[in-house]
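Undergrad: sequence and predicted model, in that order:
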Amino acid sequence: MKKVNTESYKVTGPITLATLDTSEDLRASEKKLKSELEEIRQELSKLQDVLYAHGKYAVLICLQGMDTAGKDSLIREVFKDVNARGVVVHSFKVPTELELKHDYLWRHYIALPAKGKFGVFNRTHYENVLVTRVHPEYILGENIPGIHEVADIDAHFWEKRFEQINNFERHIAENGTIIFKFFLHLSKEEQRQRLLRRLELKQKNWKFSPGDLKERKLWDAYQDCYEDAINKTSGPKAPWYVIPADVKAGARLIVASIILEELKKYKDIKEPELDEEIKANLEAYKSQLEKEKA
């Protein structure tokens, strides 16, 4: 099996999505890929236990991608062995009436993971520079001062929003949140095949929406917006990773490998030392419990 070179997916300079692969041959069967993922999952589970005991870092995992890119199944398969109380998943849909009464980052702030936990954003704060950029009329629902019509939403508006997002991520990173941002890079042909499967398989019909086909027609616009967003918001404290997503098993293994490898670099994440008084009396506590059995 080909070793996963996690650094090769990290965005460290300008990228052009059209030149990046949507599929990577890891030279392993699907069974082998699943087996490798299982081993990594178990390590992630143990690491999260230590992260919780340490209590100084939170981990935020952001997943973005076109419809059918595999976000839901990736979350299920990568985090299934992590303690249920140690990982919290948020799926961000169309903003509610309450959410629209706040600034666009509010609902993301209040969903951030507590220290010691993994938080997964299934679609993220980047929807505010992706969907809204393809459909700028959605911005009008935010009731922003000075924005009265679509014509008021100019290039400066988007540059300011990128700046705000970078500041948001810088702020949470400086306060103990380790950030991973993954773009599941899917080919247009693979999306077509997955949409067809949703129509052909009765048990998957519920996943299909006619809106999927409307958004598919805007494929190129979305790719341009993703590329711009990634290039303007990938940095050392909040890097983007572009993950080939045409093969789901491979994408899951790559994402899990990156998370594990990066978290292992934090040498200060370790179980706290016992209080000296407790440590000195461990044998006494043990003896007390053993006597109860007698």
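TA: All right, it came through fine. Numbers count the residues shown, from 1 in each chain.
Undergrad: CA only for contacts and neighbour counts going forward, please
TA: OK.
Undergrad: now do the strands in the chain.
TA: 58-65, 87-91, 118-122, 177-185, 240-244 (DSSP state E).
Undergrad: looking at those strands, which is nearest to K265?
TA: K265 lies closest to strand 177-185 among the strands of the chain, at 11.5 Å (C-alpha to C-alpha).
Undergrad: from L218, how far out is the nearest residue to E24 once chain neighbours are set aside?
TA: Distances taken as C-alpha to C-alpha, 6 or more residues apart in numbering place P244 nearest to E24, at 6.3 Å, with adjacent residues excluded. As judged by C-alpha to C-alpha, to the nearest Å, P244 and L218 stand 20 Å apart.
Undergrad: between these two, who's got more neighbours?
TA: When P244 and L218 are compared for neighbours, P244 comes out ahead with 24 against 11, by other C-alpha atoms under 10 Å.
Undergrad: isn't Q191 up against D67?
TA: Yes: counting by C-alpha atoms under 8 Å, Q191 does reach D67; the two are 7.5 Å apart.
Undergrad: picking that back up, rebuild the strands of the chain as JSON lines, extending it with distance to G13.
TA: Converted to JSON lines, these look like this (distance: least, C-alpha to C-alpha, whole Å):
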{"stretch": "strand 58-65", "distance to G13": "19"}
{"stretch": "strand 87-91", "distance to G13": "29"}
{"stretch": "strand 118-122", "distance to G13": "24"}
{"stretch": "strand 177-185", "distance to G13": "15"}
{"stretch": "strand 240-244", "distance to G13": "10"}
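Undergrad: so which of these comes closest to V4?
TA: Of all those, strand 240-244 comes closest under C-alpha to C-alpha, at 11.5 Å.
Undergrad: helices or strands next to that closest one in the packing?
TA: In terms of contacts (3 or more C-alpha pairs under 8 Å, 6 or more residues apart in numbering; DSSP states H and E), strand 240-244 is packed against strand 177-185, helix 248-263.
Undergrad: comparison target below:
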Amino acid sequence: MEVDQYKVTSTISLNKSVTKVEIEDAEKKLRKVRKKLGKLQDTLYAHGKYAVLVCIQGMDTAGKDSLIREVFKDFNARGVVVHSFKVPTHLELKHDYLWRHYIALPARGKFGVFNRTHYENVLVTRVHPGYVMGENIPGINSIDDINDTFWDKRFEQINNFEKHIAENGTLIFKFFLNLSKEEQKNRLLRRLNKQEKNWKFSTSDLDERKLWDNYQTCYEDAINRTSKPHAPWYAIPADDKSSARYIIAKIMYDTLSTYTDIKEPELDDEVKANIEMYKEELSKE
């Protein structure tokens, strides 16, 4: 599998893109690559000069939660922080829409995973522009003010945000879990048919499903406007969960492995010269 196979480097049409890929022994391959990722993360932590931001977007039931659980299973807990962004709180609405994402960015040496991301502000809010009114933005006095110019500015702000953090040492991965409408129906039915999964179902899932085409249009536009060399989008076929998880883990590992400067720091010369003495001192206790 080539890393760039799923990278969006030219205009993408979601209605023509693949939503299902079945990779042989995907679960076994995932176990191997996530162990390598875990070791690489330890080195990244010791190196302390890069942070890694992993952005995961997708329609309801695309498998975001389980993907995070399985891909990052072998990470040291101190090296990865997951943020699941819900409806903005009262405090968050008192700030600009990127504020809550800025303060959740990973520190150097760590992975930060955004389960739903700053892109909700050009996806959900674009499908439901009334939500923008809750942000109390100067000059936005009615839904009529939320026009093409408004969205152009918001995309520019998001691109600037990502460029800024990339230039300051954050390596960015953006994954769109490309789920088919048919597979979403099957997963929603499973939530209803399995009692232990009932808690995951919400009537709002059906309301949002009716807006499927609107969301696909917004996702396509967002991906095409914001897939940049320093912050690329990857369109991941998501109908087969095991394969999607492996593909994402493989993309991250292969890409991060190209950063040959990510190494464990050298010991201080004095410490290095006296290692045997320190061993002997401890052994005599």
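TA: It's in. Computed from a predicted model, the values in this text were never measured in an experiment.
Undergrad: so what corresponds to the residue nearest to E24 of the first structure in the second structure?
TA: Mapped onto the second structure by TM-score structural alignment, P244 of the first structure lines up with P237.
Undergrad: same deal with N167 of the first structure?
TA: The alignment partner of N167 of the first structure in the second structure, by TM-score structural alignment, is N160.
Undergrad: now do A114 of the first structure
TA: Using TM-score structural alignment, the partner of A114 of the first structure in the second structure is A107.
Undergrad: report the contact partners of the closest residue to that match other than its chain neighbours.
TA: Closest residue to A107 of the second structure in three dimensions, ignoring its sequence neighbours and counting by C-alpha to C-alpha, 6+ apart: A51, at 5.9 Å. Counting by C-alpha atoms under 8 Å, 6 or more residues apart in numbering, A51 of the second structure touches 106-112, 169-171.
Undergrad: state the distance from A51 of the second structure to D65 of the second structure.
TA: 22 Å.
Undergrad: could you find the closest non-adjacent residue to M66 of the first structure?
TA: Spatially, and ignoring its direct neighbours in sequence, M66 of the first structure is nearest to L186 (7.1 Å; C-alpha to C-alpha, 6+ apart).
Undergrad: show me the contacts for the equivalent of the one you found over in the second structure.
TA: Applying TM-score structural alignment, one finds that L186 of the first structure aligns to L179 in the second structure. For L179 of the second structure, the contacting residues are 19-20, 58-59, 62, 237-239, by C-alpha under 8 Å, 6+ apart.
Undergrad: report the buried members of those.
TA: Buried residues within those, counting neighbours by 16 or more other C-alpha atoms under 10 Å: 19-20, 58-59, 62, 237-239.
Undergrad: hang on, the earlier thing: got JSON lines for the helices and strands packed on strand 240-244 of the first structure, with distance to T233 of the first structure and mean neighbour count too?
TA: Formatted as JSON lines, those follow (distance: least, C-alpha to C-alpha, whole Å; neighbours: other C-alpha atoms under 10 Å):
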{"stretch": "strand 177-185", "distance to T233 of the first structure": "10", "mean neighbour count": "22"}
{"stretch": "helix 248-263", "distance to T233 of the first structure": "19", "mean neighbour count": "20"}
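Undergrad: nearest to K46 of the first structure, out of the ones you listed?
TA: Checking those against K46 of the first structure by C-alpha to C-alpha gives helix 248-263 as the closest, at 10.7 Å.
Undergrad: for Y9 of the first structure, which of the strands of the first structure is the nearest?
TA: Evaluated over these, closeness to Y9 of the first structure peaks at strand 240-244, with 5.1 Å, by C-alpha to C-alpha.
Undergrad: mean per-residue distance, the closest one to the second structure?
TA: Aligned to the second structure and superposed, strand 240-244 of the first structure gives a mean residue distance of 0.1 Å (mean C-alpha distance after the TM-score superposition for the first structure).
Undergrad: so that strand versus strand 177-185, what angle?
TA: Using axes from the mean of the first three to the mean of the last three C-alpha atoms, to 10 degrees, the inter-axis angle of strand 240-244 of the first structure relative to strand 177-185 is 30 degrees.
Undergrad: and strand 240-244 of the first structure, what's buried?
TA: For strand 240-244 of the first structure, burial by neighbour count (16+ other C-alpha under 10 Å) applies to 240-244.
Undergrad: other residues contacting it?
TA: Here strand 240-244 of the first structure makes contact (C-alpha under 8 Å, 6+ apart) with 9-11, 21-24, 180-186, 230, 233-234, 251, 254-255.
Undergrad: what about S287 of the first structure, neighbour count?
TA: Neighbour number of S287 of the first structure under other C-alpha under 10 Å is 11.
Undergrad: from E189 of the first structure, how far off is the residue positioned nearest the centre of the first structure?
TA: Centroid-nearest residue in the first structure, with C-alpha atoms, centre = their mean: C62, separated by 2.2 Å. Applying C-alpha to C-alpha, the value for C62 of the first structure to E189 of the first structure is 24 Å.
Undergrad: which residues of the stretch 51-200 of the first structure fall in helices?
TA: 71-78, 97-100, 106-109, 131-134, 155-174, 188-200 (DSSP state H, counting those that start in this stretch).
Undergrad: of these, which is nearest L289 of the first structure?
TA: helix 71-78 (39.0 Å).
Undergrad: now that closest one and strand 58-65, what's the angle there?
TA: Using the same axes, to 10 degrees: helix 71-78 of the first structure against strand 58-65 is 140 degrees.
Undergrad: show me what A84 of the first structure aligns to in the second structure.
TA: Match for A84 of the first structure (TM-score structural alignment): A77.
Undergrad: what about that match, how many neighbours?
TA: 9.
Undergrad: measure it to V54 of the second structure for me?
TA: To V54 of the second structure, A77 of the second structure is 16 Å away according to C-alpha to C-alpha.
Undergrad: and what of M252 of the second structure?
TA: Counting by C-alpha to C-alpha, the gap from M252 of the second structure to V54 of the second structure is 9 Å.
Undergrad: anything in contact with each of the two?
TA: Common contacts of M252 of the second structure and V54, defined by C-alpha under 8 Å, 6+ apart, comprise F173.
Undergrad: which residues of the second structure does stretch 64-71 of the first structure align to?
TA: Aligning stretch 64-71 of the first structure against the second structure (TM-score structural alignment) gives residues 57-64.
Undergrad: swap in stretch 210-226 of the first structure?
TA: So stretch 210-226 of the first structure sits over residues 203-219 in the second structure, by TM-score structural alignment.
Undergrad: could you tell me the end-to-end distance of the matching stretch?
TA: 22 Å.
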